[in-house]
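**Q** Turn this into a model:
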Amino acid sequence: MSAVVARIGKPHGLRGEVTVQVHTDNPDERFATGAQFATEPDRGVLTIVGTRVHQGVWLLQFDEVPDRTAAEALRGTRLVVDEDEDDDEDAWYAEELVGVEVRDPAGTAIGEIVALHVRPAQDLLEVRLLDGRTGLVPFVEEIVPEVVLGGAEGDEAEPEEAEGGQYVVVDAPPGLFDLES
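**A** Okay, here's the model as predicted:
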C-alpha cells in the first residue's frame, strides 16, 4: 500500500517548479535532493532536483519537469511512497482517519473524524460530534493519546475485523468543543 506525502498544485514560474500541499511530518528530509517518488495517477517516477519554501509554501522542482507546461500537466498528482519504506510509525494519513469513531477516555463514543488538516505547526483533526457540531482537535499525544486502526500489534486482521473496531481517543480539555471552529 502506498502513502501520499504531497499533492502537486499549480506551477510556480517558468522553469518547472510546482507548489505542493505537504502530507508529511518531515518535509525537510522527505524532499531532499535526489529523492524519488512514484505518482498517482501514474505519471512516472519524479526525482527532486530542488526545493525551497516561498511565503510558507513548499516549491519542488523535478528533473523530469523542464518547464511550466510540463509542471501544469502534473497538477493534482500525488507523490507517494511505499508504506513499508515509510519509517514514521506515528504518521497517520487522512485516508486512514476519516470516518473513524472518536471516543472519550472512558470509551464513550462522542463523534467521528471528518478530516485531517495538515498544518505547519501541528495537524488538526476535524471531529463531527454526535449532536452535529464540529470541532478542531490538535492532533498531539496529550489530547489524542490513542489511535487504534487495527488489531493488536502484529495482528494481520483487517481493521474492521479487529476487536473493538477502529477508534481514536480524544481527551479534550474542558470547553474545547464549545469553541467556534
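**Q** hey, let's count contacts and neighbours off CA atoms from now on
**A** OK.
**Q** By residue count, what's the longest helix in the protein?
**A** helix 68-73 (DSSP state H).
**Q** Can you list the helices and strands that the helix or strand following that helix packs against?
**A** Next helix or strand after helix 68-73 toward the C-terminus (DSSP states H and E): strand 78-82. The contact analysis (3 or more C-alpha pairs under 8 Å, 6 or more residues apart in numbering; DSSP states H and E) places strand 78-82 against strand 2-12, strand 36-40.
**Q** Residue 116: which of the ones you listed is closest?
**A** Closest to residue 116 of these, according to C-alpha to C-alpha: strand 2-12, at 13.2 Å.
**Q** May I see the buried residues of that closest one?
**A** Buried residues in strand 2-12, defined by neighbour count with 16 or more other C-alpha atoms under 10 Å: 3, 4, 5, 6, 7, 8, 9, 10, 11, 12.
**Q** Sequence B follows; please return its structure for comparison with A:
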Amino acid sequence: MILGRIGAAHGLRGEVRIEVRTDDPARLAAGTAVLTDDPLVGELTVARLREASGRATISFEQVTDRDDAEAMRGLLILAPAQAEADAWYPEDLVGLAARGDDGRPLGTVVEVRAMPAHDVLVVREPSGARTFVPFVEAIVPGVDVAGGFVVLTPPGGLLADEPLPEGEDVDEDGPVGDGPEDDGPEDAGHEDVEA
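**A** Just a heads-up that it's a prediction; the model follows:
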C-alpha cells in the first residue's frame, strides 16, 4: 500500500517534502517502520512528520543530511506487507480480475498509475477498451489479492462496456462530456485500442 511519495530535500538535516497518499496519519507517525520502492534503500523509520502552510515534510532516523535526502527524491513510501492483513503493493494488483459487486466480469487490471490526486487502475474491459478507474474506496470498495480480483462499483459511463443509466444524455460519439477534449490528467477515461 502506497503511503506517500518523497519530494525535494528540505533543509540540511535530511528532511524531505512528501506527497501524502494515506488518509490515516498514524501510518506515518514517529517510530513507524516503512519501506521504499528501492530495495537499496529498504526499510526506514519515521522520525517526524509535520505540516506547515499546506505542505508536509518528513524525516527518517536513517537520513541525516541533505545529500542522502536528495538521493531519495521520487521514491514511494510503502506500508510493510506484514503491517496489516489487507496490505498490497501496486504490482500485486496487476493481473487481478475486475468484477462488479454482483460478480459480473468487468475486465482485468493491467496497470496501476500514480496520478496527482490518487492512483488509478487501468482496466482492460472485455471489448479491449482500456479504462482509467480512480482507485478510491467509493469506486473500488474491495481488493482480494489472494482471491485474484478487485470489486468495482463504477458510476454510469465510466466503463466503455457498461450501459449508461436511464435518462443519461448521449450524443453520437458517446456520453456527453466523454470526448477526448474533456479528458484532463486527473480524469478517468478510456484509451484507444488498436484492433
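**Q** before we move on, the earlier item: out of the helices and strands packed on strand 78-82 of the first structure, which comes closest to residue 131 of the first structure?
**A** Here strand 2-12 is closest among those (C-alpha to C-alpha), at 32.1 Å.
**Q** mean deviation (superposed) between the helix or strand immediately after that closest one in the chain and the second structure, please.
**A** Downstream of strand 2-12 of the first structure, the first helix or strand assigned by DSSP H and E is strand 17-22. For strand 17-22 of the first structure, the mean deviation from the second structure after alignment is 2.8 Å (mean C-alpha distance after the TM-score superposition for the first structure).
**Q** what angle do strand 17-22 of the first structure and strand 78-82 make?
**A** Relative orientation of strand 17-22 of the first structure versus strand 78-82 (axes from the mean of the first three to the mean of the last three C-alpha atoms, to 10 degrees): 60 degrees.
**Q** Check which helices and strands strand 17-22 of the first structure sits against.
**A** Counting contacts by 3+ C-alpha pairs under 8 Å, 6+ apart, strand 17-22 of the first structure is packed against strand 2-12, strand 57-62, helix 68-73.
**Q** quick one, that strand and strand 57-62 angle?
**A** Using the same axes, to 10 degrees, strand 17-22 of the first structure lies at 120 degrees relative to strand 57-62.
**Q** mind checking what residue 101 of the first structure lines up with in the second structure?
**A** The equivalent of residue 101 of the first structure in the second structure is residue 97 (alignment by TM-score structural alignment).
**Q** Can you verify my assumption that its match contacts residue 104?
**A** No - assessed by C-alpha atoms under 8 Å, residue 97 of the second structure is found out of contact with residue 104, at 10.4 Å.
**Q** For those two, indicate the residue with more neighbours.
**A** Between residue 97 of the second structure and residue 104, counted using other C-alpha atoms under 10 Å, residue 97 has the larger neighbour count: 22 against 11.
**Q** Contacts only, for the counterpart of residue 34 of the first structure in the second structure.
**A** Counting by TM-score structural alignment, residue 34 of the first structure lines up with residue 31 in the second structure. By C-alpha atoms under 8 Å, 6 or more residues apart in numbering, residue 31 of the second structure lies in contact with 45, 46, 47.
**Q** how about the first one, what's its partner in the first structure?
**A** Residue mapping for residue 45 of the second structure onto the first structure gives residue 47, with TM-score structural alignment as the criterion.
**Q** in a strand, that's where its match is, yeah?
**A** Yes - residue state for residue 47 of the first structure (DSSP: H, G, I helix; E, B strand; the rest coil) corresponds to a strand.
**Q** I figured it hits residue 63, correct?
**A** Yes - the criterion here is C-alpha under 8 Å, and residue 47 of the first structure meets it with residue 63 at 5.6 Å.
**Q** Show me which of the two is the more surrounded one.
**A** Just comparing residue 47 of the first structure and residue 63: by other C-alpha under 10 Å the higher neighbour count belongs to residue 47, 20 against 14.
**Q** got the contact list for the residue lying closest to that one once chain neighbours are set aside?
**A** Excluding the flanking residues, the one nearest residue 47 of the first structure by C-alpha to C-alpha, 6 or more residues apart in numbering is residue 36, at 4.4 Å. Taking C-alpha under 8 Å, 6+ apart as the criterion, residue 36 of the first structure is in contact with 45, 46, 47, 48.
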